[in-house]
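K.L.:
with the sequence up front, the predicted model follows.
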Amino acid sequence: MPDGLGGGGQSHRLPRGAHPGRNIPSAGVSGFGFVEKARFGFFNHAKGAYDPDDFHRLEITNLDRTLAWKKGRPSVHSHASGGGVLFGVVGGHILALTVARGSLEITVTLHSERFDRRTELSVGGYVLHLP
């Protein structure tokens, strides 16, 4: 199910629990393209929250996302990396992306089985469990 977001300041925001529909057992999402602004987060275990930072005018070279379930509710986990005009690369957990000029191409791969996230005390967080 390929799709693309065109220019004009379209936002690709990932609010907690965002999911394309409750009838999807699970899915993988990949993508690449140009974004005007990316807000990435690095998880701070001491705070139990993401430390955010904003980056502008990036070529997203890799975007990966899983759509799964956690405690019976939809759960999204997204990461991306991208390079700027000086070819430095940044990345992290996606908190928000805004497309301006150019496009962001996204491909969704639906899975027939349900993926769940469960607490793993050994890592101190949620881990994706595959069927």
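P.N.:
That came in fine, so what should we check first? Numbers count the residues shown, from 1 in each chain.
K.L.:
switch to C-alpha atoms for all contacts and neighbour counts from now on
P.N.:
Fine.
K.L.:
so which elements touch the top strand by length along the chain?
P.N.:
Ranked by residue count under DSSP state E, the longest strand found in the chain is strand 49-70. Applying 3 or more CA pairs under 8 Å, 6 or more residues apart in numbering; DSSP states H and E, we find strand 49-70 packed against strand 26-44, strand 73-83, strand 116-120.
K.L.:
second one coming, line it up with the first:
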Amino acid sequence: MGVLLSQQAAAQSSNPAARYSKTPMGYLIVLRQGDQVVEELEKFAAAEKIPSASIQGQGFVKVEFGYWNAKTKKFDPKTFEGELSGLTGSIAWKDGKPSIHAHGVVAGADFVAYAGHILKAQVGTGSLEIFVNVNDKKLERFVDPAIEANVLSVDGSKK
């Protein structure tokens, strides 16, 4: 990992303990117990005007995963609480607002792991560390009518 720069800024958060720090590759975000993960990432991306980014992280969460049901065009949700051993995803923009697409793997005390699309997550006991690798190109998401789901456009087109 790169050396963290000394520049730190308070995240725009309802929880003053939430914070982020600039790094050579982007940012390190440390969220605290009770923070809403997706909402904090959206606030951060808007405040820092992040054009697009990849994210990865780990920590403790209560998470609602979704499994995309192609027939119903909806997520089938299920909630888990435990150690988030892997968070991966992207930050892009949709309709002028930050759009977070994240997946995760969480395990409980029994070491059984579950994974899925993160619909929502709240930091549990402890913290959640998220590394943000910023890209210089602004990326947009759009709803692909053929599959009725959000899709990332890498060239600005909606196809």
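P.N.:
Everything's here; your move. Since the model is a prediction, treat every value here as computed from it, not as a measurement.
K.L.:
coming back round to it: could you list the buried residues of the longest strand of structure 1?
P.N.:
Using 16 or more other CA atoms under 10 Å as the test for burial, strand 49-70 of structure 1 gives 55, 57-60, 63-70.
K.L.:
farthest pair in those residues?
P.N.:
Spatial extent of the buried residues of strand 49-70 of structure 1 (CA to CA) is set by the pair Arg57 and Lys70 at 33.3 Å.
K.L.:
and the strand of greatest length in structure 2, which stretch of structure 1?
P.N.:
Looking across structure 2 with DSSP E, the single longest strand is strand 113-135. Aligned using TM-score structural alignment, strand 113-135 of structure 2 spans residues 89-111 in structure 1.
K.L.:
can you pull the buried residues of the matching stretch?
P.N.:
Buried residues in stretch 89-111 of structure 1, counted by 16+ other CA under 10 Å: 91-100, 103-108.
K.L.:
what is the nearest of the buried residues of strand 49-70 of structure 1 to Gly82 of structure 1?
P.N.:
Set against Gly82 of structure 1, the nearest of the buried residues of strand 49-70 of structure 1 by CA to CA is Ile60 (4.0 Å).
K.L.:
now do the contacts for the closest one.
P.N.:
Shown in contact with Ile60 of structure 1 (CA atoms under 8 Å, 6 or more residues apart in numbering): 31-35, 80-83.
K.L.:
what's the counterpart of Phe34 of structure 1 in structure 2?
P.N.:
Following TM-score structural alignment, the counterpart assigned to Phe34 of structure 1 within structure 2 is Phe60.
K.L.:
number of nearby residues for the spatially closest residue to Val134 of structure 2 that is not a sequence neighbour?
P.N.:
Take Val134 of structure 2 and drop its neighbours on the chain: the residue closest to it by CA to CA, 6 or more residues apart in numbering is Ala53, 4.3 Å away. Neighbour count of Ala53 of structure 2, defined by other CA atoms under 10 Å: 21.
K.L.:
then Phe42 of structure 1?
P.N.:
Residues near Phe42 of structure 1, counting by other CA under 10 Å, number 15.
K.L.:
where's it relative to His129 of structure 1, distance?
P.N.:
22 Å (CA to CA, to the nearest Å).
K.L.:
ok, now Glu113 of structure 1?
P.N.:
11 Å.
K.L.:
who touches the closest residue to Ala121 of structure 2 other than its chain neighbours in this structure?
P.N.:
Nearest in space to Ala121 of structure 2, with sequence neighbours left out and distances taken as CA to CA, 6+ apart, is Val63 at 4.2 Å. Counting by CA under 8 Å, 6+ apart, Val63 of structure 2 touches 79-81, 118-122.
K.L.:
kindly report the same for Val132 of structure 2.
P.N.:
25-29, 53-56.
K.L.:
then Asp54 of structure 1?
P.N.:
Applying CA under 8 Å, 6+ apart, we find Asp54 of structure 1 in contact with 37-40.
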